[in-house]
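Engineer: Need the 3D shape of this:
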Amino acid sequence: MSKALTDVLREWMPHQRWFGGKGREWADVSEDGFFLSRSEPVLSVHRVRVTYADGAGETYLVPLSWRAHPDEELSAAFVGAVPAKGADGEDRENYCYDAMRDRDATPPWLVHLVAASTVGPMHFHPAGVATIPEGVPGDIVSTEQSNTSLVYGQDAIFKLFRRLEPGLNPDVEIGEALRRTENPHIAPLLGHIEIDDPDGAEPATAAMLQTFVRGASDGWRLATASVRDLYAEGDLHADEVGGDFAADSERLGAATASVHADLARVLDTEPADREWFAATARAMTDRLEAALAVVPQLEEHLTGLRAVYARVADNAEEVVRQRVHGDFHLGQVLRTATGWVVLDFEGEPARPLAERRQLDSPLRDVAGMLRSFDYAARHMLVEQPDDPQRAYRAQEWAVRNRGAFCAGYSASSGIDPCGDSPLLRAFEADKAVYECVYEARNRPNWLMIPLQSLSRLAAGGG
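Structural biologist: This next block holds a predicted model:
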């Protein structure tokens, strides 16, 4: 069946949101799989290794559910039909579906987690701190991209890591460390799953289960709703509008500082030395040079940005490196009735796992959130880029909420993260350069947002 299945997967995978090799030419594909459940429907799990024409390769985790006959209700999850021999020796077809979209195929994940099973190369590790909702089907979260998540009832959320890399995923590593601190700003880890590496490297993290945050509101949606309220009021300032977000921003700053403090308490830290500052500046400069090929408009900011990065190389700040979130923005936080909860500590999924586990400055997370406030404020300017009144109000909202976030962080930690820090400015600029490349490739009409920010950052503005 393997050749028939790899042909089906070669056709299906490039159309999935979680597949990272879109547009790349495939040279080869292979898979190995095992059965996680033989009940109806049968559930198999496959490691699919894709080799590209340039010699690079990636391994993806693909769970499949199998049925003897097509199921019209699962048409959106259909992967393909694979020839098979029936018990009577007759030729027939088995129909395979994306098991994460087949509710009947979702209970075995938690059954095995409760039992701390080992099934083939897969090992299930419950955290042993809370009840796992065994026997409940999972509903897919439609907004997932690089991973796939299922919500089990109102109690747990299961995240399948689609791209496999040897080593413990930071989301699990940090989740386990913070669970021990009982930090109120995280969703406690309930367990995780590992899968052995066929070449003898460290096991890869296949999935994790954590407490589902009930009744929560997404930070990005709340922030952008506040911006819309401000735009709708022609003669009111940001602090006068009913949907003012500054108090939430201040509490988010305090929550961020709390998480950073606990990370520093339970995981490794070390002082940043001149070598780290120099390497950080070089990496930022290299990313800028590479971005120029994609975004020629960066040329006018080149001199200023190089100067921003050069100041990092000569930095005399006292910086303690520690574990950080690594991909921090308003879409990674939820507001509940009792405060903010921070999610997704895996870092930027496109970066190698080893890089995501390295110690860094907490200012990288601060810069990410400051960039997110800018995006929330200015995303509606895309519709009316030449409206000076909207531009003024966007700037007013961004400044107010950036300041509130920094004030909350400072009040909680005793550290002002948004002072005149060359490192913070460089992190912001580096993030905006990354945004320019992303927007040029995916949403060209949004490119104005990071470019406008770079005008300020490269010129030395706040």
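Engineer: Every contact and neighbour count from this point should use C-alpha atoms.
Structural biologist: Noted.
Engineer: Roughly how far does residue 111 sit from residue 126?
Structural biologist: 11 Å (Cα to Cα, to the nearest Å).
Engineer: and those two? which has more neighbours close in?
Structural biologist: Using other Cα atoms under 10 Å as the criterion, residue 111 and residue 126 rank with residue 126 on top: 22 against 17.
Engineer: what helices or strands is whichever helix or strand residue 82 is part of leaning on?
Structural biologist: Assessed by DSSP states H and E, residue 82 sits inside strand 78-85. If you count contacts as 3 or more Cα pairs under 8 Å, 6 or more residues apart in numbering; DSSP states H and E, strand 78-85 packs onto helix 2-12, strand 91-98.
Engineer: let's see this one next to it:
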Amino acid sequence: MPDTAPTRAARNSPDHRPLVTAPDLLPSLVPLLAVWVPRQRWFAGKGRLITGFTLLSATELLPCTGEGTTPGLLQLLVRAQQSGPPRRAATGGDRYQLLLGVHPAPPPQLAPAVIGRPGGGPLRGRTVYDALLDNRLCGLLLERLRVPGRLGALRFHREPGVDIPSGLPARPIAVEQSNSSIVYGESFILKLFRRIEPGVNPDLELSRALAGTPCVRVPAPAAWFESATTDESGEATTLGVLQPFLRGSADGWQLALNALAVRADFTGPARALGHATAEVHTALAQTLPTTELRRPQLAEIAARMRRRLAATARAVPVLQPYRARLGTAFDALAAVGRDGRSWAAQRIHGDLHLGQTLRSADGGRWSLIDFEGEPARPLAERRRLQPTVRDVAAMLRSFDYAARSGPAGGDPWALDWARRTRAAYCRGYAEAGGLDPHSAPELMRAYETDKAVYEVLYEARHRPDWLSVPMAAIRRLAADGEPAGHPPGPGSTPRPSPRRPHP
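Structural biologist: Have a look, this model is predicted:
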């Protein structure tokens, strides 16, 4: 990819050093990163000490050792080494994408972004900071995406015929999330993946596949960037995706909370959201491979669910008393295969909840976003063919989250709101050609249970004050095994603040 004029000039300067090949680059940054990285929401290794980092690749998007007051921009892929058992036994630790600004003397407005000043190495005497809090450096990322090509360890792509204007103002999205996002003007949004696994991210893979179908429920990617090298399968690793910004849209989570705050009915929007979900599932099934899950596959799915339950019960002891009863849902799933029944499987969203939906400003159209799947699960698992009922069960859990997190806080009216809203969503899903969720009770209960177990682990690690929400579902599922999405009864522990989104 062609460099900008300032970049070319700096690289032709005799003072410019090959920063990315300097052997002391990463060692000089480790003391700073070991403190800063664990404080970030996207860091997955909470609770274990970082003992070091391994540098996987480094790219100077802007020179970091030139003279003057121009900031540098450094992109790193690193592997975190931590005490205790590695989260990824095959690779020895999680991989992360870091975007670091480098400045001799950053202006005061960047003080909250400062990571520190290396005591040695090629960046000695300079300030290193979070580049995504610098609008100027965020703007440079958009300029890089405008022109396809390779730069260092990175390769940039743009969809043919897509117009990406130059100079759009940049603003990072400050809400808590497992990745980082930047909005450009009112036109585009760039998602930067933070915890990286080798291969194509489903968020890029599925949105590109749907772009070639009549389904208009998912914003098509405009550009993306990836590693310039490929993994064992020949696939490059996705690092960021630029998509249209749906100006004026409101996310479903906030819309649901707003309805709960004024005790308003939400069955109409929920039914329309069910329609949208079914349309996306249908388009994915028509575009990408499908299969049938029979006895061996259903048994393996049930076994994986049992293993996740066992691992979560060890990590979150409050779940332990419910483990045996919860396991009966997975036994019932395995029994479906032994009875000779089978279920269709295909590519799905994989992490569907109200926070992954947007409703247009005129209230007339729902869109689905963020197709990367549950970030805590391995990439290979997120790309598996799965029953669509998994997405449906996850959305039903999200209605339960809203009812327990909103101003009503799980009172009888809020729980009835959840019942009616869930029923409307299922009705809309079936009307638009999706499987009637009530025709698959064993799958619905198993997938809701598995989702609640995932939520328990997520909340225990990231937001302990939210743990009461999935634990209420755990108690209900373990006690009576009612159909998926049935809300837990009143009397839970204090509810969390509704300002943060569902995981």
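Engineer: Please, where are all the helices along the first structure?
Structural biologist: 2-12, 107-114, 170-181, 219-232, 246-266, 274-292, 302-313, 353-356, 363-378, 388-413, 422-442, 448-458 (DSSP state H).
Engineer: Now for residue 237 of the second structure: which residues touch it?
Structural biologist: Listed by Cα atoms under 8 Å, 6 or more residues apart in numbering, the contact partners of residue 237 of the second structure are 196, 197, 198, 199, 200, 201, 226, 227, 229, 230, 231.
Engineer: from these, which is closest to residue 304 of the second structure?
Structural biologist: Nearest to residue 304 of the second structure, judged by Cα to Cα, of the contacts of residue 237 of the second structure is residue 197 at 20.3 Å.
Engineer: so what corresponds to that closest one in the first structure?
Structural biologist: Under the alignment (TM-score structural alignment), residue 197 of the second structure pairs with residue 165 of the first structure.
Engineer: I figured that match was touching residue 355, is that so?
Structural biologist: No: assessed by Cα atoms under 8 Å, residue 165 of the first structure is found out of contact with residue 355, at 12.0 Å.
Engineer: Name the residue in these two with the higher neighbour count.
Structural biologist: Between residue 165 of the first structure and residue 355, counting by other Cα under 10 Å, residue 165 is the more crowded of the two (21 against 11).
Engineer: Spatially nearest residue to that one (excluding sequence neighbours)?
Structural biologist: residue 204 (5.4 Å; Cα to Cα, 6 or more residues apart in numbering).
Engineer: The one you found corresponds to which position in the second structure?
Structural biologist: Residue 204 of the first structure maps onto residue 237 in the second structure, by TM-score structural alignment.
Engineer: related to what we said a few turns ago, now, which of the contacts of residue 237 of the second structure sits nearest residue 392 of the second structure?
Structural biologist: Using Cα to Cα, the contacts of residue 237 of the second structure come closest to residue 392 of the second structure at residue 201, 21.8 Å.
Engineer: Based on its surroundings, how many neighbours for that closest one?
Structural biologist: Residue 201 of the second structure: 25 neighbours (other Cα under 10 Å).
Engineer: distance of it from residue 236 of the second structure?
Structural biologist: Counting by Cα to Cα - residue 201 of the second structure and residue 236 of the second structure are separated by 10 Å.
Engineer: just residue 260 of the second structure next, same as before
Structural biologist: 44 Å.
Engineer: So these two - more neighbours on which side?
Structural biologist: Between residue 260 of the second structure and residue 236, residue 260 has the larger neighbour count (other Cα under 10 Å), namely 24 against 20.
Engineer: thinking again about what came up before, and residue 333 of the first structure, which of the helices of the first structure is closest to it?
Structural biologist: Comparing the helices of the first structure by their distance to residue 333 of the first structure (Cα to Cα), the top pick is helix 219-232, with 5.5 Å.
Engineer: in the closest one, what's buried?
Structural biologist: Within helix 219-232 of the first structure, the residues scored as buried using 16 or more other Cα atoms under 10 Å are 219, 220, 222, 223, 224, 225, 226, 227, 229, 230, 231.
Engineer: what does stretch 98-117 of the first structure give?
Structural biologist: Under 16+ other Cα under 10 Å, the buried positions of stretch 98-117 of the first structure are 98-114, 116.
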